[in-house]
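1. Whatever this is, show me its structure:
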Amino acid sequence: MRLIGLKNCDTCRKALKSLAVAGQIPDVIDVRVDGIPAADIAAIVGIFGDKAVNRASTTWRGLSDAEKEGDPATLIAAHPTLLKRPAIERDGAWTIGWKADVQAKYLGA
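-> Purely as a prediction, here's the structure:
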């Protein structure tokens, strides 16, 4: 299991804490420190399309209108903090965010 996120993201911290309590310790990829592998960006955008972009982020608000119209994979590659977080991969399957449906998948709730 891998979790792609930010160490200072509240949602990512909640996810990591909940996963640890459930006995699941993912490998963590911090987008600011480690970046996001191109293959992972391609897989995430291939599944979620433009929903993979976090439009509530400070980074998004700082983009020009022209940049906001760009390809999601290109945007995330150029600005890794635009990835909706956390992105979790387990056994080749991806989820994004930490809403009830994602929590149920990983925590069995």
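2. For the rest of this, base every contact and every neighbour count on C-alpha atoms.
-> OK.
3. I figured Trp98 hits Pro86, correct?
-> Yes - judged on CA atoms under 8 Å, Trp98 makes contact with Pro86 at a distance of 6.7 Å.
4. out of the two, which sits in the busier spot?
-> More crowded of Trp98 and Pro86, by other CA atoms under 10 Å: Pro86, with 24 against 18.
5. who's in contact with that one?
-> By CA atoms under 8 Å, 6 or more residues apart in numbering, Pro86 lies in contact with Leu3, Ile4, Gly5, Leu6, Thr11, Cys12, Ala15, Ile96, Gly97, Trp98.
6. Let me have the residues you listed in CSV, extended by secondary structure.
-> Output for the contacts of Pro86, formatted as CSV (DSSP: H, G, I helix; E, B strand; the rest coil):
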residue, secondary structure
Leu3, strand
Ile4, strand
Gly5, strand
Leu6, coil
Thr11, helix
Cys12, helix
Ala15, helix
Ile96, strand
Gly97, coil
Trp98, coil
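7. To check against the first, give me the structure of this:
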Amino acid sequence: MKIHGINSCDTCRKARRWLGEQGIEATWVDLRADGVVRADLERWLDAVGAEALVNRRSTTWRELPENERPAMEPEAVLPVLEAHPTLIKRPVFERAGEVRVGFTPAVRDWLTA
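-> Have a look, this model is predicted:
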């Protein structure tokens, strides 16, 4: 399993701590330090859609000028997420070809299934 996020994100830290407590091993990928691979973004957009993947509550979103905020079509979102990986809702979990975003009870249930 991989978990993609940002080291300074409280939710990511909470998720990583919880994974450790559950004995679930995961490879950490820091979106800010490591960047994001276009193929990953395409896969995530296909799996969960732009509405779920773009964090419109983020500081990065609020700081983007209105004319740079993408429409929620994958073609429009993809280059913006590549340029601003902190716009990605976090954490992003990948396991066995499946993708989940966030750290909700439903995601925790999926992680332990």
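8. TM between them?
-> Once superposed, chain against chain, the TM-score is 0.93 (TM-score structural alignment, normalised by the length of the first structure); 108 aligned residues with a CA RMSD of 1.1 Å.
9. rewinding a little: need the overlap of contacts for Trp98 and Pro86 of the first structure.
-> Thr11, Cys12, Ala15.
10. from those residues, which single one is nearest Ile44 of the first structure?
-> Cys12 (16.9 Å; CA to CA).
11. Surely that closest one and Pro26 touch.
-> No - Cys12 of the first structure lies out of contact with Pro26 (CA under 8 Å); the separation is 11.6 Å.
12. Comparing these two, which shows the higher neighbour count?
-> Taking other CA under 10 Å, Cys12 of the first structure and Pro26 do not tie; Cys12 has more neighbours (21 against 16).
13. so who does that one touch?
-> Cys12 of the first structure sits in contact with Gly5, Leu6, Arg85, Pro86, Trp98, where contact means CA under 8 Å, 6+ apart.
14. mind putting those in CSV, distance to Ala56 of the first structure included?
-> Formatted as CSV, the contacts of Cys12 of the first structure follow (distance: CA to CA, whole Å):
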residue, distance to Ala56 of the first structure
Gly5, 15
Leu6, 15
Arg85, 11
Pro86, 14
Trp98, 15
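15. circling back to that earlier point, most surrounded residue in the contacts of Pro86 of the first structure?
-> Busiest of these [other CA under 10 Å] is Gly5, holding 27 neighbours.
16. Let me see the contact set for that residue.
-> So Gly5 of the first structure contacts Cys12, Val28, Ile29, Asp30, Val31, Leu83, Arg85, Pro86, Ala87 (CA under 8 Å, 6+ apart).
17. And the residues you listed, which two are furthest apart?
-> Val28 and Leu83 (14.5 Å).
18. Just give me the neighbour total for Asp27 of the first structure.
-> Neighbour count for Asp27 of the first structure, taken as other CA under 10 Å: 12.
19. Val28 and Leu83 of the first structure: who's more crowded?
-> Higher neighbour count among Val28 of the first structure and Leu83: Leu83, with 30 against 18, using other CA under 10 Å.
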